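Q: Dropping a prediction and its sequence here:
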Amino acid sequence: MAKIRVGELDVHVQRMAAAGPPASDPPPLVVLVHGLLIDSLASYYFSLGPFFAERGMDVLMYDLRGHGRTGRPAAGYRLEDFVSDLDGLLDALEEDRPAHVVGNSFGGAIAYGLAASRPDRVRSVIAIESEPPVKSWAEKMAEGLTGEEGGLVVREVRAWLAEDPERNARPFQLAGRLLDGTTLGQDIPRSRVLGDTLADIRCPVFALYGADSKLSGQAGHLSATLPHCRTVILPDQGHSVLVERTKETADLILDWLQDDIHTPVKAG
């Protein structure tokens, strides 16, 4: 465990060095970015992190601002703040390898955001149950985080807890503090967004969805819009792809990474 100073923020970081034979020379860098509110790097520490390290890749995981063991400032939660944190973290670690950025849910929006603002820093985007941060994304985030009784996301979390009161409520208590004690709910819908043509996304993209998720309908649009994009839809699966289909997710991403690692990077 380590904390790295990034601007005014202490960022909690976990790294796993390539444990098996390096997948390339130097080993590929895989950055794992978790989701919003009830998530932290722990969701990767016990799943994809060891999986990729054992297959010869250097893995970087970190807690987003306001989450886990990273600092929780009162304000500064627009998407561009999260993107700047990741960019600054890679600077602080003196990391100059273009990264394969894996983002789950909101983490995928951060991955797309970094690819758009720092194309030199991103080798590929792997988006799990996520969508590019365009205008419609901001509108959905507003619906989920603000409004009556806190928004759709908050109401769904409360209903999920009510179904089984024995569930570990701590992540939801922490999420409540984040929503009540910061400007996150107001900031995210006001984030700077990408154009609908996604012209700023020039790296390869792999997008993975559950067939029963509301997000799966965008797979065709991504494939048609992005020049180097692969989409996979898992049948009989909702939003919780990473948790409920961990092994399948890991294998699919590994196949993608192995193909991309051995594809020469085009100049310009």
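A: Sure thing, it's come through. Numbering: from 1, shown residues only.
Q: hey, let's count contacts and neighbours off CA atoms from now on
A: Fine.
Q: In contact with Cys203, which residues are there?
A: Residues in contact with Cys203 (Cα atoms under 8 Å, 6 or more residues apart in numbering) are Ala115, Pro119, Val122, Arg123, Ser124, Val125, His228.
Q: this is the comparison structure:
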Amino acid sequence: MYQVLRPSISSWVPLRGCQYHVRQWGTPAASATPLVLAHGWMDVAASYQFMLDAFSEAFVQQRPIIAFDWRGYGLTEAPATDSYWFPDYLADLDALLDTLYPGQTIDLVGHSMGGNVVMMYAGARPERIRRLVNIEGFGMPATRPSQAPGRMGQWLDELKATRQGDKDLKTYASADGVAARLMKTNPRLSQDKADWLAQHWAQPDAKGQWHILGDAAHKVINPYLYHAEETLATYSRIGCPVLAVEATDDSLGLWWKGKYTLDEYHERLKSVPQVQIARIENAGHMLQHDQPEQLAQMLENFLSS
């Protein structure tokens, strides 16, 4: 199994009705700029461990570094809900920063869904962010008002399916099964890393069945349409330098199959006042697993400049 070089220390913070699980690394000076890492959809804070191990010792020791599990993921509590709302992630992040780093400017990194959250947060709270890194947080395809009735109907249908247990997450007989699932989803993931991640991505129940640490309600579609023009208006208010990191595999194109393209995403990024785009070779959507050394060096250079 993968041997961790920099173990994290776990703590729990009460936020907006949930006990939030937070991982922290390093022993930095109190005056240093904190680095906050936000994970993606159906992922956990531990997903950043390989990148943390790839950081230089000087970088880790000069600042606080934390990663947290979003509500309903990992070791953070799931609220009593049958669907999740995107604005809650921004509110949770705001409350977390007010609790841990009140009045302090931070560096913020988000992957995938977490990348979408941090971009919107930086536009809503531009004074809180010194530098921002968005890793494959592409946003969603533009929508039309005529799609609204169908979207609302789909949401109602999925809530019904959740009540009937039709959207429950698959369970696994062992951690090996979880690791195999991770490697099937990401063929670049090595066996040792998959074995380690499986221990943090899932847990066994009293009967020995392994359950993914993600609330099935996360799979329910949002009933409200994504408005690209609102996103662009928010992007335009980001006051810090932004590094947009993407993989050479073009996971956006693979996922949306022509409904939304990398060129459209790049066009949206023009609304960000200070942005640079960087690519990591031989990597897919899970950059922090595929090429943690390249990603760590990229972040060090950007955050230290």
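A: Received the coordinates, thanks. Small disclaimer: the values here were computed from a predicted structure and weren't measured.
Q: And the TM-score between these chains?
A: Superposed pair, TM-score by TM-score structural alignment, normalised by the length of the first structure: 0.73. Supporting alignment: 239 aligned residues with a Cα RMSD of 3.8 Å.
Q: need the strands for the stretch 151-300 of the second structure, in chain order.
A: According to DSSP state E, counting those that start in this stretch, the stretch 151-300 of the second structure carries its strands in the segments 171-172, 202-204, 210-212, 242-247, 275-280.
Q: Let's have the ones you listed in CSV, adding distance to Lys219 of the second structure and mean neighbour count.
A: Listed next are the strands of the stretch 151-300 of the second structure as CSV, based on distance: least, Cα to Cα, whole Å; neighbours: other Cα atoms under 10 Å:
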stretch, distance to Lys219 of the second structure, mean neighbour count
strand 171-172, 16, 18
strand 202-204, 17, 20
strand 210-212, 13, 21
strand 242-247, 24, 22
strand 275-280, 29, 15
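Q: Now render these as CSV, adding distance to Trp12 of the second structure.
A: Converted to CSV, the strands of the stretch 151-300 of the second structure look like this (distance: least, Cα to Cα, whole Å):
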stretch, distance to Trp12 of the second structure
strand 171-172, 26
strand 202-204, 18
strand 210-212, 20
strand 242-247, 29
strand 275-280, 33
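Q: what's the spacing between Leu86 of the first structure and Arg170 of the first structure?
A: Using Cα to Cα, to the nearest Å, Leu86 of the first structure is found at 26 Å from Arg170 of the first structure.
Q: ok, those two, which is more surrounded?
A: Legend: neighbour count by other Cα atoms under 10 Å for Leu86 of the first structure and Arg170, higher for Leu86 (22 against 10).
Q: got a list of what the more buried one touches?
A: If you count contacts by Cα under 8 Å, 6+ apart, Leu86 of the first structure has them with Leu114.
Q: Show me what it lines up with in the second structure.
A: Matched by TM-score structural alignment, Leu86 of the first structure corresponds to Leu93 in the second structure.
Q: excluding its backbone neighbours, what's nearest Lys3 of the first structure?
A: What sits nearest to Lys3 of the first structure in space, not counting adjacent residues and going by Cα to Cα, 6 or more residues apart in numbering, is His12, at 4.5 Å.
Q: need the contact list for the one you found.
A: Applying Cα under 8 Å, 6+ apart, we find His12 of the first structure in contact with Met1, Ala2, Lys3, Ile4, Tyr62, Asp63, Gly68, Arg69, Thr70.
Q: residue in the second structure matching it?
A: In the second structure, the residue paired with His12 of the first structure according to TM-score structural alignment is His21.
Q: How about the secondary structure of that match?
A: Here His21 of the second structure is strand, with the state taken from DSSP: H, G, I helix; E, B strand; the rest coil.
Q: Leu90 of the second structure touches Val117, doesn't it?
A: Yes - with contact defined as Cα atoms under 8 Å, Leu90 of the second structure reaches Val117; the gap is 6.4 Å.
Q: Which one of these two is surrounded by more residues?
A: The neighbour comparison of Leu90 of the second structure against Val117 (other Cα under 10 Å) goes to Val117, with 25 against 20.
Q: hmm, who's touching the helix or strand containing that one?
A: Using DSSP states H and E, Val117 of the second structure sits in helix 113-124. Residues outside helix 113-124 of the second structure that contact it (Cα under 8 Å, 6+ apart): 38-41, 86, 89-90, 108-110, 128-129, 132-139, 231, 234-239.
Q: The aligned partner of Tyr62 of the first structure in the second structure - nearest residue in space that isn't next to it in sequence?
A: In the second structure, Tyr62 of the first structure lines up with Phe68, judged by TM-score structural alignment. What sits nearest to Phe68 of the second structure in space, not counting adjacent residues and going by Cα to Cα, 6+ apart, is Val22, at 4.3 Å.
Q: Please tell me how far the one you found sits from Pro273 of the second structure.
A: According to Cα to Cα, Val22 of the second structure and Pro273 of the second structure sit 31 Å apart.
Q: of these two, who's got more company?
A: Applying other Cα under 10 Å to Val22 of the second structure and Pro273 shows that Val22 carries more neighbours, namely 21 against 14.
Q: The more buried one contacts Trp70, doesn't it?
A: No - assessed by Cα under 8 Å, Val22 of the second structure is found out of contact with Trp70, at 9.5 Å.
Q: just to revisit the earlier point, out of the contacts of Cys203 of the first structure, flag the one nearest to Leu174 of the first structure.
A: Closest approach to Leu174 of the first structure among the contacts of Cys203 of the first structure (Cα to Cα): Val125, at 28.5 Å.
Q: how many neighbours does the corresponding residue of the second structure for the closest one have?
A: Aligned by TM-score structural alignment, Val125 of the first structure pairs with Leu132 of the second structure. Neighbours of Leu132 of the second structure under the rule other Cα under 10 Å: 28.
Q: what helix or strand does the aligned residue in the second structure for Val31 of the first structure sit in?
A: The equivalent of Val31 of the first structure in the second structure is Val36 (alignment by TM-score structural alignment). Secondary structure assignment for Val36 of the second structure, by DSSP H and E: strand 35-38.
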